[in-house]
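Asks: Sequence plus the predicted model coming up.
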Amino acid sequence: MIGRLPLDEQFAALKSALARNEVLVEVLNRTAGLGLPDWYVTAGCLFQTVWNVVTDRQPTTGIKDYDVFYFDDRDVSWQAEDTVIKAAREAFAGLPAEVEVEVEVRNEARVHLWYEQKFGVACAPHASTEAAIDSFAATTCCLGVRLEPSGRWRVYAPHGLADVFNLVVRPNPVLAPREVYETKTARWQQQWPELTVLDWPSRPAGLMPSSS
């Protein structure tokens, strides 16, 4: 079982699995050419590729969105982000995919400006792209990959890779509300019924019961 291998072997297995998704590899290569600060391709397109490989599906099955995060707090205006989005739209035109896919590019330095309106809870400003990845609703989602100028793959996986390979979805109650987690996991289970989805905790993470 890959999730029980040493970390270096898990990393090699991750790279091997992700490389089977030709769309993902193309997104990584084209994003590297944009010169975005502190960028990662992240979220579903990564762990869902692994799920597909582990369950003997085509690597791109069920994946329609490829998320690119970057961090630039020098200008957090919508105009600055929109300029990057438009440049990315040109860069990602004509992706070689069997079905139409969307590449969504977002500046994580701006998340706190719109998060509460969308999700109903306040979000403190992120200090980095990694901090934004840390806040996903499931720890299994906390995964980012980018290509360094040397061509080396940089992988950010603060919770490790075991759950990703073992098809376990574990809640991460640090920011996103329970409803987000349960909506996402219900959708994922329809596509990947092999998943083991753990319940949202009854109390916030780190909150110990009273001794009184």
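Replies: Nice, thanks for sending it over.

Asks: alpha carbons only for contacts and neighbour counts from here, please
Replies: Noted.

Asks: From the centroid of this structure, which residue is nearest?
Replies: Closest to where the C-alpha atoms of the chain average out (Cα atoms, centre = their mean) is Ala43, at 1.5 Å.

Asks: Distance-wise, check that residue relative to Asp75.
Replies: Look at Ala43 and Asp75: by Cα to Cα, to the nearest Å, they are 25 Å apart.

Asks: what ranges do the strands span in the chain?
Replies: For the chain, applying DSSP state E gives strands covering 40-42, 65-70, 102-107, 144-147, 153-156, 168-169, 196-197.

Asks: Out of those strands, which one sits most buried?
Replies: strand 40-42 (a mean of 25; mean count of other Cα atoms under 10 Å).

Asks: which other helices and strands contact it?
Replies: strand 65-70, strand 144-147 (3 or more Cα pairs under 8 Å, 6 or more residues apart in numbering; DSSP states H and E).

Asks: Name the residues that touch that strand?
Replies: Here strand 40-42 makes contact (Cα atoms under 8 Å, 6 or more residues apart in numbering) with 27-28, 66-70, 129, 133, 142-146.

Asks: any chance of those residues in CSV, plus distance to Leu14?
Replies: Shown next, in CSV, are these (distance: Cα to Cα, whole Å):
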residue, distance to Leu14
Val27, 17
Leu28, 15
Tyr66, 17
Asp67, 18
Val68, 18
Phe69, 20
Tyr70, 22
Thr129, 21
Ile133, 18
Cys142, 14
Leu143, 11
Gly144, 11
Val145, 10
Arg146, 13
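
Asks: and here's the other structure:
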Amino acid sequence: MQRSSEHDGEAALARRFVSEALQNPYNAAILERLPLLGLPDAWLVAGCLFQTVWNLHSGMAPTARIKDYDLFYFDAADLSEAAEQEVQARANALFADLPITVEAKNQARVHLWYEQWFGFPYQALQSARDGIERFLVPCTCVGVHPGEQALGPTLYAPYGLQELYAGILRPNPQCPHLPLFQAKAESYRKRWNWLQIREMAGSPR
């Protein structure tokens, strides 16, 4: 009975999260148009989603303080930078009327550039969901897929949503790059000062 109650609570929180994320009109527009790009395993992820929720929690406009809107897709057939840039160009054209920055990243090739860019090794991913699981802060590991039209968007939140709503920031054991975590967490707390940074590592669940 308790397990069923916990599941119902998680499902309700998931519905709440998607509903609040879609109060940002740019998130709604991106999800509506995303299928037009024809990208394999494509998701709207991370900041634009959870930061919208934090904005609403803080009494701010849903679009406030959001720096960019990230798209993940997974295309192992072409790992070239040129192919990723071509996708970015198509995304730029598709969302040109929106006053935002949309960045598209092929998760199949992240391991090729991550260490040179960030200074830490990065294991090759097998899907876009794998990429969502590797964000530096577990509560920010969220992604939304457009889903079937009749069913609505699909949420992927591998570590749940409790810590996201509680504002708890801690390192992700799946990506334990502590200097990067600290910089990211401090950046978040400057924008949403009610967030709590907990530096001890632990299980993401």
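Replies: Received, thanks. On a predicted model such as this, the values are computed, not experimentally measured, just so you know.

Asks: Which residue is the nearest non-sequential neighbour of the aligned partner of Phe50 of the second structure in the first structure?
Replies: Residue pairing (TM-score structural alignment): Phe50 of the second structure is matched to Phe47 of the first structure. With Cα to Cα, 6 or more residues apart in numbering as the criterion, Phe47 of the first structure has its nearest non-adjacent residue at 6.1 Å, and that residue is Val164.

Asks: Compute the number of surrounding residues for the one you found.
Replies: The tally of other residues near Val164 of the first structure (other Cα atoms under 10 Å) stands at 27.

Asks: can you count the residues close to Ala150 of the second structure?
Replies: A count of nearby residues for Ala150 of the second structure, using other Cα under 10 Å, gives 6.

Asks: let me redo that: Leu195 of the first structure
Replies: Leu195 of the first structure has 17 nearby residues by other Cα under 10 Å.

Asks: which non-adjacent residue is nearest it?
Replies: Counting by Cα to Cα, 6+ apart, the residue nearest Leu195 of the first structure is Leu167, at 5.0 Å.

Asks: Would you confirm that Ile168 of the second structure contacts Ile197?
Replies: Yes. The criterion here is Cα atoms under 8 Å, and Ile168 of the second structure meets it with Ile197 at 6.2 Å.

Asks: In contact with the residue nearest to Phe47 of the first structure, which residues?
Replies: Val164 of the first structure makes contacts with 3, 47, 50-51, 140, as judged by Cα under 8 Å, 6+ apart.

Asks: Please identify the residue in the first structure that aligns with Arg33 of the second structure.
Replies: The equivalent of Arg33 of the second structure in the first structure is Arg30 (alignment by TM-score structural alignment).

Asks: How much space separates the spatially closest residue to that match that is not a sequence neighbour from Arg178 of the first structure?
Replies: Excluding the flanking residues, the one nearest Arg30 of the first structure by Cα to Cα, 6+ apart is Ala91, at 6.5 Å. Going from Ala91 of the first structure to Arg178 of the first structure by Cα to Cα gives 35 Å.

Asks: before we move on, what about Asp67 of the first structure?
Replies: In terms of Cα to Cα, Asp67 of the first structure sits 22 Å off from Arg178 of the first structure.

Asks: picking up where we left off before, what's the matching residue for the residue nearest to Arg30 of the first structure over in the second structure?
Replies: Using TM-score structural alignment, Ala91 of the first structure lines up with Leu94 in the second structure.

Asks: what do you get for Pro6 of the first structure?
Replies: Aligned counterpart of Pro6 of the first structure in the second structure: Gly9 (TM-score structural alignment).

Asks: and its match, how far is that from Gln162 of the second structure?
Replies: Distance from Gly9 of the second structure to Gln162 of the second structure, by Cα to Cα: 10 Å.

Asks: just to revisit the earlier point, how about the match of Phe50 of the second structure, what does it touch?
Replies: 140-141, 143, 164.

Asks: Out of the helices and strands packed on strand 40-42 of the first structure, flag the one nearest Ala19 of the first structure.
Replies: Among these, the nearest to Ala19 of the first structure by Cα to Cα is strand 144-147 (11.6 Å).

Asks: so what does the closest one touch, helix or strand wise?
Replies: In terms of contact count using 3+ Cα pairs under 8 Å, 6+ apart, strand 144-147 of the first structure is assigned the packing partners helix 22-32, strand 40-42, strand 153-156.

Asks: of those, which approaches Glu116 of the first structure most closely?
Replies: Per Cα to Cα, nearest to Glu116 of the first structure of these: strand 40-42, 21.5 Å.

Asks: In space, what's closest to the aligned residue in the second structure for Asp67 of the first structure - neighbours in sequence excluded?
Replies: Aligning on TM-score structural alignment places Asp67 of the first structure opposite Asp70 in the second structure. In this structure, Asp70 of the second structure finds its nearest non-sequential neighbour in Glu103, 4.9 Å apart by Cα to Cα, 6+ apart.
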